[in-house]
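>>> just a sequence and a predicted model for now, questions to come.
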Amino acid sequence: MQKILEVKNITKIYKMYKGNFDRLKEVFLKKTYHKEFVSNSNISFDLYMGETLGIIGVNGAGKSTILKIIAGVTNPTSGEILRHGRVTALLELGTGFNDELSGYENIFLNGTLIGMSEQECAQKAKEIIAFSELGDYINEPIKTYSSGMKMRLAFSIAIYSEPQVLIVDEALSVGDAHFGAKCTKALKQRKEQNMSIIYVSHDLNSLKLLCDRVLLLNHGKLIEEGKPEDVINSYYFLISKLNDEADEIKINDLSQNSFGSFDIEIQKVAILGEKSNSELISSGENATIEIYLKSLSMFENITIGIHIRDKFGQDIYGTNTYYQKINISLDEGEYLCSFKMPLNIGVGKYSLGCAVHTGESHMQKCFHWLDHAAEFEVSGVEGNIFIGLCRLEPTITVLKKEDLNYEYTKNQKLS
């Protein structure tokens, strides 16, 4: 595979001063009046042509800094970036825009800043305006735009600049669902045309859907890279560790998809259809999820939860005993927890995950998180056929207009 970007041993250290006077004293007195903050530490990775690379990490992990260095916005303290094509970045909203100029004028300003010629901007202006769906607002000053409108224009310019590498940092989180879906579709199309993408988002489902590979940063260091679902599970573990003051949470030596304190352990998980008595279940069929637990001591206010993921690793449903307002206390011993429900989801293959913790989520005290605890397949539909993942069972009525007017008049009189 052809490399389009090489990140080699990047370190970025910021000097932190109490005030500007300390900067002057350091220059003239030749003494140190600053503290160092290491934002990135010896980070190396490659990006290949046509690849979408995700980057995740908790706040302060160094994600934005490495993106700015790749985009050329800031320089590294040490290391080097080798770019084998045009790099365009969607970082902070409004970057590269002049608030006093119109949206149309900013197409030329912003386009020039990201490497487009004036001729390219003129040739693609109509397509950019059409994609942004700004209409007549394109002639209004940028200062009158909402954050969503700015995102529309910035993304439209970036996608039509035809970069070899596009960097997207949380930009798609601003704006409406319609335009977000349109952007995602555009990214997929450009990827098929061999554009490479670096994508940073807190929307983990979108990372699973778009990315071929994901990097996990923590305290400025690259601590893991690999398949999206595996790295995202490590991210869940990292979040759990943030609230683990007693240092109890650990990863299971036998499975990367399993972590916790293991004071309560998930020993076995099974899902069975009521009629099929197997993991091959019809849509609409009642199913039972059985979770076998072992508690090492007495615990109160325990939460037991499940999540279902589709073949792309996206969460399509999740619930737990906290949301269902069921209070659970366990003594030392073994238990069976059952979730019974009609499986109203579409045909396809799914995986099931489980967790035991306190409070609303495993980010509090996590006893055991187990992903891919079981797999099952939905094949065939009980009752009416439907399209998609959710079976909603609507009530449908059709009335003639005069009947509708009659019903309205009658209800008005009754009220």
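Structure's in. What do you need? Numbering: from 1, shown residues only.
>>> every contact and neighbour count from this point should use C-alpha atoms.
Noted.
>>> what's around Leu370, how many residues?
24 (other C-alpha atoms under 10 Å).
>>> can you check Leu272 too?
Neighbour number of Leu272 under other C-alpha under 10 Å is 19.
>>> and what of the one 10 residues further on?
Other residues within reach of Ser282 by the criterion other C-alpha under 10 Å amount to 25.
>>> in contact with it, which residues?
Going by C-alpha atoms under 8 Å, 6 or more residues apart in numbering, Ser282 touches Gly273, Leu343, Val347, Val378, Ser379, Gly380, Val381, Glu382.
>>> how about those residues in CSV, adding distance to Glu162, secondary structure and neighbour count?
Output for those, formatted as CSV (distance: C-alpha to C-alpha, whole Å; DSSP: H, G, I helix; E, B strand; the rest coil; neighbours: other C-alpha atoms under 10 Å):
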residue, distance to Glu162, secondary structure, neighbour count
Gly273, 50, strand, 24
Leu343, 44, coil, 18
Val347, 38, coil, 19
Val378, 41, strand, 21
Ser379, 42, strand, 14
Gly380, 44, strand, 16
Val381, 44, strand, 18
Glu382, 48, coil, 12
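>>> take the one below as the second:
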Amino acid sequence: MTARVQNGLPVLEVQRLSKRFKVYNRTADRLFEGLFGKARHRVHVALEDVSFSLGQGEAIGVLGQNGAGKSTLLKLVSGVLMPDAGTIARRGRIAGLLELGTGFDGRLSGRENIAVNARLIGMTSAEIEERFEAIVAFSELAGFIDAPLRTYSSGMIMRLGFAVAIHADPVCFIVDEALAVGDARFQQKCLKRIREFRDSGGSILYVSHDINSVKLLCDRAILLSDGRIAFDGLPDEAAQIYYRLIAGIDDEAPHTDESTPDSYGALRTRIRNVVLSNRFGPAMRFASGEEITIELECESSQTTQLSVGILIRDRFGQDVFGTNTALLRKEAQFAAGTSVCCRFSLPLNFAPGKYTVTVALHSDDTHVHDCQHWWDAAAAFEIAGFSDEPFSGLCYVPVRFDQYPVRDFAEPTLQEP
């Protein structure tokens, strides 16, 4: 097994990394430029002056909109691309799963591709032979391992690639959005193995649009915007800035309100206060299953119709439940110079624990369009104990149990949705 880095140095150090690509409108322009030496291209800056380090046992998530430079960064770190400027210091074996099919040959069998791909990421012949059966078992492709890769589905290719990479015993594991291709069960299997790798002291560089998985898996998050690092810090903070980016909020514009920290938006209509109550009045502690109200005190300087939303998160920052008036097919009207109270009533069918409530005002079913006010963790509450029958897991679902003779058992049938 490959030894972990023991000298305390980062397993990965990136200093002032830059990468540019020439973009041609037509294939003929490339030929014309080569023959006559006249530029017929434009330059796309994929990354510019990017610096960070990844410590041993640390997991860093990489967030950003499409085209922000996430995949380019991972290709540079893994050695698939060479930088135009800057340096990358790697200490130990780095393995990863980038774009589907990277390093694979469709003409070769799965067995042959394991050998080729494993050597590409630095495994020796002895290591490949020792771990071959484990790789095949994890990929669940034993019945297809001698078939040509061109006959594999995209999900099967992802399985094979992940299985090879995770069995290379790297000091750093890199994973891109390719995991999204697999089925839900195999995704859970991969994420469990990634967590085990992290817990054993491995380092992770993880790119995903799934904010929840980044919060759950990573210690830090880097937010890329237009090829530059816009933020490097805690995943929760990175997520809030990412939400601002996708909502089109300009941080340089006066879109924050000191009276409501952790909030942003155009603020022509805003939320002034959030109150949680049960049948006895305002409270911060409730029982699982108890009916509560979430009241939003709003004021507006415009006459408009907006969507009002709530989002409940657990103590890990994971989204537990969210809804808004657009999804509920309700209308929320606001008049200039007036204040109104918007109320949501719901049972707290969640497991005991601590939670936060994020609230929002926007013009569509998400806050991406015309975000008037997004207030993160505007209120907090705790669920302590059960008001009805207890359950295990994250949330309560009404269940009915029946028992009857086997002769009455009927096989389930598929129905059209």
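Nice, thanks for sending it over. Quick caveat, the model's predicted, so the values are computed rather than measured.
>>> out of the contacts of Ser282 of structure 1, who's nearest Cys183 of structure 1?
Val347 (27.2 Å; C-alpha to C-alpha).
>>> and that closest one, what pairs with it in structure 2?
Counting by TM-score structural alignment, Val347 of structure 1 lines up with Pro352 in structure 2.
>>> tell me how far its match lies from Ser392 of structure 2.
Distance, Pro352 of structure 2 to Ser392 of structure 2, by C-alpha to C-alpha, to the nearest Å: 10 Å.
>>> go on, Arg90 of structure 2?
44 Å.
>>> who has more neighbours, these two?
Counted by other C-alpha under 10 Å, Arg90 of structure 2 and Ser392 do not tie: Arg90 has more neighbours, with 17 against 9.
>>> contacting residues around that one?
Applying C-alpha under 8 Å, 6+ apart, we find Arg90 of structure 2 in contact with Val11, Leu12, Glu13.
>>> same check, this time on Tyr17 of structure 1
Here Tyr17 of structure 1 is in contact with Arg23, Tyr33, His34, Lys35 (C-alpha under 8 Å, 6+ apart).
>>> filter these down to just the ones in helices.
If you go by DSSP state H, these have Arg23 in helices.
>>> quick check: ChimeraX command selecting the buried ones in the contacts of Tyr17 of structure 1.
One line in ChimeraX is enough to select the buried ones among the contacts of Tyr17 of structure 1; burial here means 16 or more other C-alpha atoms under 10 Å:
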select :23,33
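>>> okay if I get the contacts of Tyr17 of structure 1 as CSV plus distance to Gly115 of structure 1?
CSV is the format used below for the contacts of Tyr17 of structure 1 (distance: C-alpha to C-alpha, whole Å):
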residue, distance to Gly115 of structure 1
Arg23, 35
Tyr33, 39
His34, 36
Lys35, 36
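>>> if you skip the residues just before and after it, what's nearest to the residue mapped onto Gly79 of structure 1 from structure 2?
The equivalent of Gly79 of structure 1 in structure 2 is Gly86 (alignment by TM-score structural alignment). Spatial nearest neighbour of Gly86 of structure 2, chain neighbours left out: Leu17 (4.2 Å); criterion: C-alpha to C-alpha, 6 or more residues apart in numbering.
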